[in-house]
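In: after the sequence you'll find the predicted model.
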Amino acid sequence: MARLYRLATKSLQLAALLITVFVTVTLLTSTNETQPDSSKSDVNSNDAESLHFLPPRGGDEGGGRVLCWVLTSPERHHLRAWPVKQTWASHCDHHVFMSTRADEKLGAVRLQVSEGYELLWGKTKAALQYLYHHHLHHAEWFLKADDDTFVVVENLRYMLQPYDPRLPLYFGKKFKSANISQGFMGGGAGYVLSREAVRRVVEQGFTNSTLCTAGHRGREDLQLGACLAAVGVMAADSRDHLGRDRFLSFTPETLLSPGGVTAKGHAWFWNLVYYPTREGPGCCSDTAVTFHYVSPTMMRSLHYLLYTLRLASPSDPPPPRPPDDAASVNKQEKTS
């Protein structure tokens, strides 16, 4: 019974903490939700081991290790990439930043492509080729994020538990396309590919221009979606069992506010979203994996609320007194 009580208490604490996160974030200063400038790249084998490692976990069957690769650019290393490294990236088994300038301290590799949003397809191909050649066997799952994406890695692991990374799968926020019957995953909310999906897209897709677009120009997410479909990678459903989204294209503040998505200038979203999607308190899964358009300030706030803040339990012992309070109270007791 005591064990069941502890489990129930922990579940209630987690649920209350998630509510606290959402409510607090809605009070934060609004994030600038403009089109992200992620457009950079070059593959230099000399940069191969600027990846950051943690001890291996898991195996090939269900769940497994997660490698997080983050698209960034030289001018955003300090402003955007460092807050990612200092917060959620440390929860991945491995993480690497894909840029056009190597930065050993950050863990950024230099991809050999030109910068520019219109060239993001070329950068994404270079990044996946880099992962294939240097890190394919360092993880079972490969998560792509932008440098303004916040990822709850523990929830990603939880979501992936039922799935075998030896199958050709990818997950994310799914959108409709007239040319891709299974839809494609939007880039901003991030997406995760199984090891088999990475292998297929590099070995079969990037080597065949009839399957995948040659050159560097094009929308990263749309081009990759078409390429993955062509090599038999399934665009899987990442929603929870209640149909609530786990990969989220906007901040909690925007999603929790009725009309917030349109008010932020994203009316296009409703025409393209693949599954029925809601705004307001029912917008998001309680095991959400990603949020997009997250400022460095909000990124640090979310990380604190999720990983540092804890709810006190009635069963907790009384807290120790703060130093000044203890001294003054002791002095008061002596004079009484």
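Out: Received it, and whenever you're ready, just let me know what you need.
In: hey, let's count contacts and neighbours off CA atoms from now on
Out: OK.
In: tell me the contacts of the spatially most central residue of the chain?
Out: The centroid of the chain falls nearest to Val151 when counting by CA atoms, centre = their mean (3.3 Å). Going by CA atoms under 8 Å, 6 or more residues apart in numbering, Val151 touches Trp88, Ala89, Val289, Thr290, Phe291.
In: surely the second one forms part of a helix?
Out: To tie it back to what came earlier, the one meant is Ala89. Yes - counting by DSSP: H, G, I helix; E, B strand; the rest coil, Ala89 is part of a helix.
In: what about the residue nearest to it when sequence neighbours are not counted, which helix or strand?
Out: The shortest distance from Ala89 to any non-neighbouring residue, by CA to CA, 6 or more residues apart in numbering, is to His95 (6.3 Å). Per DSSP states H and E: His95 is located in strand 94-99.
In: which other helices and strands contact whichever helix or strand comes after that strand?
Out: Sequence-wise, the next helix or strand downstream of strand 94-99 (DSSP H and E) is strand 108-110. Here strand 108-110 touches strand 41-42, strand 94-99, going by 3 or more CA pairs under 8 Å, 6 or more residues apart in numbering; DSSP states H and E.
In: just the element for the residue nearest to Arg219 when sequence neighbours are not counted, please.
Out: Closest residue to Arg219 apart from its sequence neighbours, by CA to CA, 6+ apart: Trp121 at 5.8 Å. Element membership for Trp121, per DSSP H and E: helix 120-135.
In: neighbouring contacts of that helix?
Out: 38-43, 48, 98, 111-115, 198-199, 202, 206, 215-221, 223-224.
In: same question for it: list its buried residues.
Out: 120-132, 135 (16 or more other CA atoms under 10 Å).
In: stretch 266-284 too?
Out: Buried residues in stretch 266-284 (16+ other CA under 10 Å): Val273, Tyr274, Tyr275, Arg278, Cys283, Cys284.
In: just stretch 225-240 next, same as before
Out: 225-231, 233-239.
In: any idea how far the strand holding His95 is from the chain center?
Out: Counting by CA atoms, centre = their mean, to the nearest Å, strand 94-99 is centred 13 Å from the centre of its parent chain.
In: take the one below as the second:
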Amino acid sequence: MSIVDPSIQRLGPPPHFPNMNLKICHSAEHPNSNFIESEGGHQVLQKIKRGIQKSQQILNSNTKRPKVLCMIYTVDTPSNTRNLKAIAQTWGRKCDGFIASSNVMNHSLGSVHLTHEGDETYGNIWAKIISTWMYAYRNYIQEFDYFYICGDDTYVAMENLYAFLMSDDVTRLQEGYRDAIYDATIGESSIYTHEMRPRPLLLAAPMMYKRKPVISGGTGYILNRAALNLFGRNIMNPREAQYTNVTSSMEDVFMGQFFLRHGVSVSVTNDFANGGGRRFAGTADNSFSYTPTSDSSKPVMLQRRYGLPLVYGPDTASEQQIAFHLKDDWKRMQKFGFHVSDLMYRYHAVLYDLCQSK
């Protein structure tokens, strides 16, 4: 298996956005919406644009920030390749390193041909995820401080991600702070990772599964170097066969369960400094009309067990939101003749003022 240079230079020269496709910038009018992202979604994006600007000020005032390797899991189909190209031309270039786990090698898209157990199907994503994390563990663990993974239908505000990793919230967690989820779950374990230095961290949107907190994988998740080291050293151990000898699409559940077994719970990632909004959430349109009672991640149970805030409507999205799962708008995109990749470009255009109007 070849080892690629994960630097952004591998993607080639940056695209020229000042003349962005009029379809994205100016021709989004439809009978029910003046924007691809919806009227409400546009309001949410404007809120997050202000957050990105604040994050940029934080980054500009610090001489050192952590290095992040961004990883995408994908497969070579026309639709997925459009998504991956959009990522490689937008937010992917803001990472310190970028690779896409695929079934083909394509340097301009950042993709690497990684093999894994079983078939290349949606129902076998967990095997693909194991292969991707092991590739990072074996080849890049010393090059980066944090490792973020998501699917090819996710948009990421990288300035907000970097600002979060540099925040007091994450610093406290790394220094051993026991948040509500950790106390209620790892407190029952014999493994106390809050005593470890560096402490392994799993940063994501929490989700309840069989009354245990795991991760909601649609918006991706972050491991620090210590967590990746824990995963890489243990996942292939025969004692972990309950995780490795499984064919499943529930990679987020298995990842969360693996880490719980090793004394690491998903950390609370709500933005309490700004009303408790979520840093990992769905699309901007989804956030505008969000009600927690209809969310499959069971936020009501998260509130009851761990005190996580229940947020509604536009307050759902923190202005420091990091990741957006664009799959939420897939049916809407089809209805209006757009693709998820169009929404990816649209978010980028709005958040960074790349269009002359709208």
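Out: Noted; the coordinates are in hand. From a predicted model like this one, the values you see are computed outputs, not experimental measurements.
In: picking up where we left off before, can you list the buried residues of stretch 225-240 of structure 1 in a markdown table and add distance to Trp82 of structure 1 and secondary structure?
Out: Listed next are the buried residues of stretch 225-240 of structure 1 as a markdown table, based on distance: CA to CA, whole Å; DSSP: H, G, I helix; E, B strand; the rest coil:
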| residue | distance to Trp82 of structure 1 | secondary structure |
| --- | --- | --- |
| Gly225 | 29 | helix |
| Ala226 | 32 | helix |
| Cys227 | 31 | helix |
| Leu228 | 31 | helix |
| Ala229 | 34 | helix |
| Ala230 | 36 | helix |
| Val231 | 35 | coil |
| Val233 | 32 | coil |
| Met234 | 33 | strand |
| Ala235 | 31 | strand |
| Ala236 | 31 | coil |
| Asp237 | 31 | coil |
| Ser238 | 28 | coil |
| Arg239 | 29 | coil |
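In: can you tell me what Lys123 of structure 1 aligns to in structure 2?
Out: Counting by TM-score structural alignment, Lys123 of structure 1 corresponds to Lys128 in structure 2.
In: on that earlier part again, out of the contacts of Val151 of structure 1, who has the most neighbours?
Out: The most crowded member of the contacts of Val151 of structure 1, judged by other CA atoms under 10 Å, is Thr290 (28 neighbours).
In: which ones are touching it?
Out: Neighbours of Thr290 of structure 1 in contact, by CA under 8 Å, 6+ apart: Thr149, Phe150, Val151, Val152, Ala189, Gly190, Arg246, Phe247, Leu248, Ser249.
In: what's it aligned with over in structure 2?
Out: Thr290 of structure 1 maps onto Ala323 in structure 2, by TM-score structural alignment.
In: which residues of the stretch 51-200 of structure 1 fall in strands?
Out: Using DSSP state E, counting those that start in this stretch, the strands found in the stretch 51-200 of structure 1 span residues 52-53, 66-71, 94-99, 108-110, 112-113, 141-146, 150-151, 169-172, 174-177, 180-185, 191-194.
In: quick check: Tyr182 of structure 2 touching Phe259?
Out: No - with contact defined as CA atoms under 8 Å, Tyr182 of structure 2 does not count as touching Phe259 (11.5 Å).
In: overlap in contacts, these two.
Out: Ser265.
In: excluding its backbone neighbours, what's nearest Pro83 of structure 1?
Out: Pro296 (5.8 Å).
In: how about Ser73 of structure 1?
Out: Per CA to CA, 6+ apart, closest to Ser73 of structure 1 is Ser99, 4.9 Å.
In: next up, the contacts around the one you found.
Out: So Ser99 of structure 1 contacts Lys40, Ser41, Asp42, Leu71, Thr72, Ser73, Pro74, Ala108, Val109, Arg110, Leu111 (CA under 8 Å, 6+ apart).
In: equivalent analysis for Thr31 of structure 1, please.
Out: Shown in contact with Thr31 of structure 1 (CA under 8 Å, 6+ apart): Thr251, Tyr293, Val294, Ser295, Met298.
In: for Leu222 of structure 1, same thing?
Out: Phe184, Met185, Gly186.
In: need those residues in CSV with neighbour count and distance to Leu18 of structure 1, can you?
Out: Below are the contacts of Leu222 of structure 1 laid out as CSV (neighbours: other CA atoms under 10 Å; distance: CA to CA, whole Å):
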residue, neighbour count, distance to Leu18 of structure 1
Phe184, 30, 29
Met185, 27, 25
Gly186, 24, 25
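In: with distance to Lys334 of structure 1 added, can I get those in JSON lines?
Out: Compiled in JSON lines, the contacts of Leu222 of structure 1 are given as follows (distance: CA to CA, whole Å):
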{"residue": "Phe184", "distance to Lys334 of structure 1": "71"}
{"residue": "Met185", "distance to Lys334 of structure 1": "68"}
{"residue": "Gly186", "distance to Lys334 of structure 1": "66"}
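In: what's the closest of these to Leu211 of structure 1?
Out: Nearest to Leu211 of structure 1 out of the contacts of Leu222 of structure 1 is Phe184 (CA to CA; 15.4 Å).
In: my guess is the closest one contacts Ser177, does it?
Out: Yes - contact criterion CA under 8 Å: Phe184 of structure 1 and Ser177 qualify, at 7.2 Å.
In: list the contacts of the counterpart of Val153 of structure 1 in structure 2.
Out: Mapped onto structure 2 by TM-score structural alignment, Val153 of structure 1 lines up with Met158. Met158 of structure 2 sits next to Trp91, Lys94, Cys95, Ile322 when contact means CA under 8 Å, 6+ apart.
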